[in-house]
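Student: Just a sequence and a predicted model for now, questions to come.
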Amino acid sequence: MRPSRLLPITAASAALALGLVGCASGSGAETGGATGDTVTIEHALGTVEVPANPERVATVAWANHEVPLALGVVPVGMAAANFGDDDGDGLLPWVSEKLEELGAETPVLFDETDGIDFEAVADTDPDVILAGYSGLTQEDYDTLSEIAPVVAYPEGPWATSWRELIEINAAGIGRADEGEQLIADIEAEIAEAAAEHPELEGKTAGFITHIDPTDLSEISYYTTADPRPAFFEDLGLVEPAGIAAASEEAGDDVFSLTQSAEQADFFDDVDIVVTYGTDLLTTLQADPLLSQIPAVQRESFVQLDGTGPLGTAANPTPLAISWVLDDYLELLAEAAAKVDQ
């Protein structure tokens, strides 16, 4: 696993397009910056005014802490990693590297095994709470709002893309312009790395989320609403027509669907299958129905360890993308080569 490539942060002229209504101050409102006393942000659970330059930033749920860290701000508290943590310290490796780069100690880690620890969050005395990528309920949001202003997801629970995550969380700490530059830097890095793998361009990819080895009667897969298959497009891959149509019919708030094994031909237009597990391909090859899927027959399969960092980073987040990009592209390229044989 290669080390992280750190991204430069500079000022950008682009204004935040998502969620940022304006900056209120005693002299009126200013759109698109963070020069006043507060920033007003619209999100799916309401409208919130946050301090333009908060000193104490707390984050809950998955990956929200990566935005302030990428922008040089160390949270006072954040959620502990509950999967993909290879050494049990509550931090994913790209987060550990960033903290070390910033010369910072590990923030307070919230144990969210059983949901948000509201008391622990309150104990960090935050000025703002970031939850741009999360599954907050309205009740969760209301409870957190009693502690500090909360920045929730822009559209739906767990539906925030990595770009939207940066946009709304950067706005939440008064750094919208720096967030836009961070997005541009990551996009440039992705484009440069993907250009080294032209064999991926135009191929279709699907992400299987679950197959029960003891019951092969159905296959569950992520819809295009989930960030994992959405990331394929960044890498030059395209949506299979069947998955795209089923995703559109299901709606933006549905992240996985299930297909009967008797209709395994649904996956005929999937060139590359990505999934979690280490021996799933062998299991499918032994099944009379699922073995007929073209990607299974030609073994254009990417199997990720869902408990390790690489599998975790398949769900793209601001710091994980740089850390995993080359390795992930190599695995996809190996599968793509089998499509062309």
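Tutor: Okay, I see it.

Student: Every contact and neighbour count from this point should use C-alpha atoms.
Tutor: Fine.

Student: can you pull the contacts of Gln297?
Tutor: Taking Cα atoms under 8 Å, 6 or more residues apart in numbering, we find Gln297 in contact with 285, 291.

Student: List the buried residues for the helix or strand harbouring it?
Tutor: Assignment of secondary structure by DSSP states H and E places Gln297 within helix 294-298. Going by neighbour count (16 or more other Cα atoms under 10 Å), the buried part of helix 294-298 is 294-296.

Student: chain center to that helix: distance?
Tutor: The chain centroid and the centroid of helix 294-298 are separated by 28 Å under Cα atoms, centre = their mean, to the nearest Å.

Student: sorry, back to before: what would the buried residues of helix 294-298 look like in JSON lines with distance to Ala80?
Tutor: As requested, the buried residues of helix 294-298 are arranged in JSON lines below (distance: Cα to Cα, whole Å):
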{"residue": "Pro294", "distance to Ala80": "40"}
{"residue": "Ala295", "distance to Ala80": "36"}
{"residue": "Val296", "distance to Ala80": "36"}
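
Student: Second structure follows, compare the two:
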Amino acid sequence: VDFYTPAALVDLGITPVGVVQSYFDDGAAIPEHYRSEVTDSGATSIGEYYELDVEAVSTTDPDLILATDDFLPLDDPLRDKLESIAPIITFKARDGESWRTRSTELADILDREDALEPLVADYNSRRDEIAERYSDVLDNETFAVFVPTADEWGTYADTHFSTPILRDLGAHFREQRDDEINENGFPNWFSYEELGRLDNVDVIFTPVTDRAVLDKVEGNELWKRLPAVRNGLVFEYIPDSPTGSYGWALENLDALDDLLGTVSAAR
């Protein structure tokens, strides 16, 4: 009943009988490998993670319901209805390490450590290889993931769920002011009159979800004055950044390998 654990299950050789609607929708930030694995298996859509269809959950007749604490906290009244269907295991979701701890805990619970171990080894080896290849960039540049909307902007912290693999590679994130992130690691939002806050970042990554919004930002005079912009060090961020599992993390390592190569060539 969440966005992440279907991928963690697939890594362990288990296909869930029900998944959230995101796995059936084009444009969701989920690697195609995981989308096709669950949809081709005949899995049932159980609504979206923020608007579950309890009746659809029931029709899948699950032995176990997996959840995360962001959309199904322990005090959510919906839990009583779901627990009448099957036991619930709840994992942490929105921090920089949750993708890793969720994967390892799930493997332990389901006695599938043997299935996870090769992925862990591959991830660690690939991460270290990329970190060494781009050590000059990672050690000497500061990074920000800049998120524009039509009227406001924010930046993801290094603990955000969309930045863990970049951080795991050893990237140094720009120092954020106290008012730029909230207690959950989510960005606070600012008007474009405050773009000068980004004068302390060398390299800007930005998810391109709306080209018209980014075009508007690029025409902003304050944006044009930023060091990263003047130096041509603004790049599109990796598309499936909210990492859900070790296999997902490996795909993001490949994407970051390409991205850091582009950054290195542009410096």
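Tutor: All right, it came through fine. Note that the structure is a prediction, hence the values are computed from the model and not measured.

Student: TM-score, when you put one on top of the other?
Tutor: Remark: TM-score between the superposed chains equals 0.80 [TM-score structural alignment, normalised by the length of structure 2]; 260 aligned residues with a Cα RMSD of 3.2 Å.

Student: ok, back up a step: equivalent range in structure 2 for the helix holding Gln297 of structure 1?
Tutor: On structure 2, the counterpart of helix 294-298 of structure 1 by TM-score structural alignment is residues 227-231.

Student: what ranges do the helices span in the stretch 51-200 of structure 1?
Tutor: Per DSSP state H, counting those that start in this stretch, the stretch 51-200 of structure 1 carries helices over the ranges 66-70, 93-101, 118-123, 138-145, 162-172, 176-195.

Student: Quick check: the gap between Ala194 of structure 1 and Ala188 of structure 1.
Tutor: 10 Å (Cα to Cα, to the nearest Å).

Student: For these two, indicate the residue with more neighbours.
Tutor: Ala194 (22 against 12; other Cα atoms under 10 Å).

Student: can I assume that one is in contact with Leu237?
Tutor: No - using Cα atoms under 8 Å, Ala194 of structure 1 makes no contact with Leu237, being 9.9 Å away.

Student: what touches both of these two?
Tutor: Common neighbours of Ala194 of structure 1 and Leu237 (Cα under 8 Å, 6+ apart) do not exist.

Student: Sketch out the strands for structure 1, chain order is fine.
Tutor: Under the criterion DSSP state E, structure 1 contains strands at 20-25, 28-30, 38-43, 46-51, 57-59, 77-79, 108-110, 128-130, 150-151, 205-212, 215-222, 256-260, 272-276, 301-304.

Student: which of these sits most buried?
Tutor: strand 150-151 (a mean of 31; mean count of other Cα atoms under 10 Å).

Student: Identify the residue range in structure 2 corresponding to that strand.
Tutor: Going by TM-score structural alignment, strand 150-151 of structure 1 sits over residues 88-89 in structure 2.

Student: So what touches that stretch?
Tutor: Against stretch 88-89 of structure 2 from outside (Cα under 8 Å, 6+ apart): 64-67, 82.

Student: count of residues packed around the nearest residue to Arg35 of structure 2 once chain neighbours are set aside?
Tutor: In space, Arg35 of structure 2 comes closest to Tyr23 once its chain neighbours are excluded; the distance is 5.2 Å by Cα to Cα, 6 or more residues apart in numbering. When neighbours are counted by other Cα under 10 Å, Tyr23 of structure 2 registers 25.

Student: Might one say that Tyr23 of structure 2 is in contact with Pro31?
Tutor: No - assessed by Cα under 8 Å, Tyr23 of structure 2 is found out of contact with Pro31, at 9.5 Å.

Student: counterpart of Ala249 of structure 2 in structure 1?
Tutor: So Ala249 of structure 2 corresponds to Ile321, using TM-score structural alignment.

Student: ok, now how distant is that match from Ser256 of structure 1?
Tutor: Counting by Cα to Cα, the gap from Ile321 of structure 1 to Ser256 of structure 1 is 22 Å.

Student: Also Val74 of structure 1?
Tutor: Taking Cα to Cα, one finds Val74 of structure 1 at 34 Å from Ser256 of structure 1.

Student: How far does stretch 130-146 of structure 1 stretch from one end to the other?
Tutor: Termini of stretch 130-146 of structure 1 sit 14 Å apart (Cα to Cα).
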